[in-house]
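[1] my questions are about this predicted structure, shown below with the sequence.
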Amino acid sequence: MMNSLLGTTILQAIAFTGAVSTVPVSLDGKDIPHPVWHHMAMPSETVPMTVPAGMTAYLNGDRIEAADAFIAPEVSGTYSLEFRNLDDEREYKVALFVLEPSDRVDAEGRLNGFRMGAYPEKTPRGFIRLDEGYGDINVSPSFQIGQFLCHQQPDHWPKYLLISSDNLKRLEVLLDALNRDGITDADTFFVMSAFRSPFYNTAIGSARLSRHMYGDATDIYIDVAPKDGLMDDINRDGAINKADADFLYDYAQDLFANTKEVPRGGLGSYKANAVHGPFVHVDGRGRSARWGR
């Protein structure tokens, strides 16, 4: 297994947001929205790219000679894709995930021992392979890949998962606005639940077509003051309850409705139970969906 992207802390990732070219780099026709980002490709797949004049791309430290495409490595794993300016300063750092093809899931529904199960429909083409020790890889300025792991087989490696670029864009916009408005000073959200394998999704009795199975759903809350595993009192009424989840829900709904180019998706508000505190569901399903308010 070839895993050579060194983990970058969240604070380091935010520090990269300095001098970025006014012309964005694109991969597969999509602009990279942040100086720290991610991309997924199949083994040996040709990845089209656009690199502005004066900028050079590097894959695992080796310069990519072509300016319009590169070939993804043939071995599934995590790689480093960087774009540097004429002064050899890094302007974009991309975690390149070469996916483990889904046709490698065996007859028992396992992928290298990880219990994936079977998708009821629309089986993804592949999954991110994450080996032990690589959970601190940044996939956006404020989030690391380890935050999105499924809560199963804690001692088993490698683990497999999916993430959603559209949902990460939504999360980054939401976190930035909350900080800008002085509601929190959180570096990230606490991600209570993100990717779920079909096996795990069935085991916990979740919806048959849950977006969590496709990596584009996250259950989140703000946990900073104090950092205690529960939602903060963000509505400042002296209590921590569903009113805080509703506050975050309402804030996110208004923000997404009034912010241009934010991908469409779902929002849900949930009360506490015996297992967890209040939280908000955010997903990037591509259409508006609202519940729980």
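    Received, thanks.

[2] C-alpha only now, for contacts and for neighbours.
    Noted.

[3] so which residues of the stretch 151-293 of the chain form strands?
    159-161, 190-193, 217-221, 266-270, 279-283, 289-291 (DSSP state E, counting those that start in this stretch).

[4] got a markdown table for these, with mean neighbour count and distance to residue 205 too?
    Below are the strands of the stretch 151-293 of the chain laid out as a markdown table (neighbours: other Cα atoms under 10 Å; distance: least, Cα to Cα, whole Å):
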| stretch | mean neighbour count | distance to residue 205 |
| --- | --- | --- |
| strand 159-161 | 23 | 19 |
| strand 190-193 | 19 | 14 |
| strand 217-221 | 24 | 16 |
| strand 266-270 | 21 | 16 |
| strand 279-283 | 26 | 17 |
| strand 289-291 | 13 | 18 |
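
[5] nearest to residue 144, of those?
    Closest to residue 144 of those is strand 190-193 (Cα to Cα; 10.4 Å).

[6] touching that closest one from outside, list them.
    Contacts to strand 190-193, defined as Cα atoms under 8 Å, 6 or more residues apart in numbering, come from residues 147, 148, 149, 150, 151, 218, 219, 220, 221, 222, 223.

[7] report the separation between the first one and residue 77.
    The reference is to residue 147. Look at residue 147 and residue 77: by Cα to Cα, to the nearest Å, they are 18 Å apart.

[8] could you do the third one as well?
    For residue 149, the distance to residue 77 (Cα to Cα) stands at 15 Å.

[9] so what's the residue count around residue 232?
    The local packing of residue 232 (other Cα atoms under 10 Å) involves 23 other residues.

[10] ditto for residue 18
    Residue 18 has 9 neighbours, counted by other Cα under 10 Å.

[11] again, but for residue 63
    13.

[12] what's the closest non-adjacent residue to it?
    Excluding the flanking residues, the one nearest residue 63 by Cα to Cα, 6 or more residues apart in numbering is residue 57, at 5.9 Å.

[13] residues contacting that neighbour?
    By Cα under 8 Å, 6+ apart, residue 57 lies in contact with 51, 63, 64, 65, 67, 81, 82, 83, 84.

[14] would you map the helices across the stretch 1-150 of the chain?
    10-15 (DSSP state H, counting those that start in this stretch).

[15] quick check: residue 79 touching residue 96?
    Yes - the criterion here is Cα atoms under 8 Å, and residue 79 meets it with residue 96 at 5.0 Å.

[16] re earlier: just the contacts of residue 57 now: which is nearest residue 137?
    Distance ranking of those against residue 137, using Cα to Cα, places residue 81 first at 12.5 Å.

[17] how near is that closest one to residue 62?
    For residue 81, the distance to residue 62 equals 9 Å [Cα to Cα].

[18] alongside the first one, take a look at this:
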Amino acid sequence: MICAYSTPAPRRRLRELVLGLVAVLSALPAAAASLTLASLAPRPLPAADAGFSVSWGGEHSKLSVNPLLAGAGQGVTLQVHGTVTGGFELDAGAGTVQRLAPGRWRWVAPGKAGAYTLEIRRHDGASMRFTALVTLPRQALRGGMLNGYLIGDYPSHPGGQKAYEPPAGFVEINDRTADLPLTPRLRLGQFVCKQEATGPRYVALRERLPLALEAALDRFARAGIASSGLTVMSGYRTPHYNSQLGDTRFSRHQWGDAADVFIDEDGDDRMDDLNGDGRLDQGDAQLLYRIVDAAQSDPDWQRFTGGLSAYPPNAYHGAFLHLDTRGFTARW
């Protein structure tokens, strides 16, 4: 099991900071430069419970906004759970919808990659929205490039574990789609890789990651740490960029189910003093670590099982929490 970084955190983060700065200062179009910076700050929407629960694929949620990923032409079944009283309807702006039963539909994604919206509405006005992201297939990669964007080659895991198979598809992020909400408090652009690019970027993303981060925010609030959102310091990394950082070869960031995050309510780009000891140090990240780690015993959290670590601050960044949903427990 690989569950530790091979490069010391301060050196690795310094390299990431420098690479990100180079990307911003390079002669990029304005939209591309602003997209790189979009990953640094949350722009929260009001957190909300839809008032009913829906399952799709291997996920389920009560959130008012959710991510849904599908390949072009792929069918996805959406099911309202609980007692389905009154009328529910599914409105899709694109693709086709087949009603299977009350509160149950099959949506077939459009044949063109892109971002679409689905909405399930109850007769009383309650609704749940999905940001439906239709991916470009992995087979579209040519020499490690996807429409001019360098992805690189995914490493072959010696154990042959399914969790390390290359992503099936990639989501395009551009200046129009960066602000799309994935959950009430997380946006698509927050997960963009920081490597230099002159056009649209592409990310691997698993729906479970933003759902887990949103659930973590709720856990923090129950523990007395209210936050309007999370700053995602590092989300997706292409294998090429991950290699540039000198990070471990099998970093979960490359598979789109890992994020390095912190809470920054005062806007200084560093983790806040969450434990109230008057210091900005690893103790603040450790507090978040303990809250998430304690959630492992809750059946509602167990689908988010994965890696967890609390990192200290250095001269270039504040403390942060690494969280991933790899499917098995890893701590370091």
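    Nice, I can see it. Everything numeric in this text was worked out from a predicted model, so none of it was measured.

[19] if we can go back for a sec, kindly reformat the strands of the stretch 151-293 of the first structure as a markdown table containing distance to residue 10 of the first structure.
    Converted to a markdown table, these look like this (distance: least, Cα to Cα, whole Å):
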| stretch | distance to residue 10 of the first structure |
| --- | --- |
| strand 159-161 | 20 |
| strand 190-193 | 13 |
| strand 217-221 | 17 |
| strand 266-270 | 25 |
| strand 279-283 | 21 |
| strand 289-291 | 30 |
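
[20] ok, residue 145 of the first structure - contacts?
    Residues near residue 145 of the first structure by Cα under 8 Å, 6+ apart: 135, 136, 137, 138, 139.

[21] so what's the counterpart of residue 153 of the first structure in the second structure up against?
    Here residue 153 of the first structure is matched to residue 196 in the second structure, going by TM-score structural alignment. Under the criterion of Cα under 8 Å, 6+ apart, the neighbours of residue 196 of the second structure are 19, 20, 22, 23, 24, 26.

[22] swap in residue 276 of the second structure?
    Residue 276 of the second structure sits next to no residue when contact means Cα under 8 Å, 6+ apart.

[23] that one matches what in the first structure?
    In the first structure, residue 276 of the second structure lands on residue 236 (TM-score structural alignment).

[24] ok, that match to residue 281 of the first structure distance?
    To residue 281 of the first structure, residue 236 of the first structure is 21 Å away according to Cα to Cα.

[25] most neighbours among the contacts of residue 196 of the second structure, which one is it?
    Within the contacts of residue 196 of the second structure, residue 24 tops the neighbour count with 22 neighbours, counted by other Cα under 10 Å.

[26] and that residue, what is it in contact with?
    33, 36, 37, 196.

[27] what's the answer for residue 166 of the first structure, then?
    216, 263, 284.

[28] cool, residue 264 of the second structure as well?
    Counted by Cα under 8 Å, 6+ apart, residue 264 of the second structure has contacts 230, 231, 270, 271, 272.

[29] closest to residue 292 of the second structure among those residues?
    Once Cα to Cα is applied, the member of these that ends up nearest residue 292 of the second structure is residue 230, at 14.4 Å.

[30] residue range in the first structure corresponding to the lengthiest strand in the second structure, please.
    Counting by DSSP state E, the longest strand found in the second structure is strand 127-137. On the first structure, the counterpart of strand 127-137 of the second structure by TM-score structural alignment is residues 91-101.

[31] who touches that stretch?
    So stretch 91-101 of the first structure is contacted by 5, 16, 19-21, 34-43, 72-85, 125-129, 137-139 (Cα under 8 Å, 6+ apart).

[32] rerun that using 6 Å as the cut-off
    20, 35-43, 76-84, 125-128 (Cα atoms under 6 Å, 6 or more residues apart in numbering).

[33] stretch 67-77 of the second structure now?
    Outside stretch 67-77 of the second structure, the residues that touch it by Cα under 6 Å, 6+ apart are 56, 105-112, 130-135, 182, 207.

[34] mind running it again at 8 Å?
    56-57, 104-113, 130-137, 169, 182-183, 206-207, 210.

[35] show the buried residues in these.
    104-110, 113, 130-137, 169, 182-183, 206-207, 210 (16 or more other Cα atoms under 10 Å).

[36] map residue 281 of the first structure onto the second structure.
    Under TM-score structural alignment, residue 281 of the first structure pairs with residue 322 in the second structure.

[37] can you give me the neighbour number for the closest residue to residue 273 of the second structure other than its chain neighbours?
    Among residues not flanking residue 273 of the second structure along the chain, residue 280 sits closest, at 5.4 Å (Cα to Cα, 6+ apart). Counted with other Cα under 10 Å, residues neighbouring residue 280 of the second structure total 19.

[38] for residue 264 of the second structure, see how far away residue 280 of the second structure is.
    From residue 280 of the second structure over to residue 264 of the second structure the distance is 11 Å, taken as Cα to Cα.

[39] now for those two: what residues contact both?
    With Cα under 8 Å, 6+ apart, residue 280 of the second structure and residue 264 have common neighbours 271, 272.

[40] tell me the residue in the first structure aligned with residue 215 of the second structure.
    Counting by TM-score structural alignment, the partner of residue 215 of the second structure is residue 173.

[41] without its sequence neighbours, what residue ends up closest to its match?
    Leaving aside its sequence neighbours, residue 173 of the first structure sits nearest to residue 262 (Cα to Cα, 6+ apart; 7.9 Å).

[42] for the one you found, what are its contacts?
    Residue 262 of the first structure touches 169, 170, 173, 256, counting by Cα under 8 Å, 6+ apart.

[43] among those residues, which are in helices?
    169, 170, 173, 256 (DSSP state H).

[44] among the residues you listed, which one has the most neighbours?
    With neighbours defined as other Cα under 10 Å, the most crowded of these is residue 170; it has 22 neighbours.

[45] wait, that one touches residue 261, no?
    No - counting by Cα under 8 Å, residue 170 of the first structure does not reach residue 261; the two are 9.9 Å apart.
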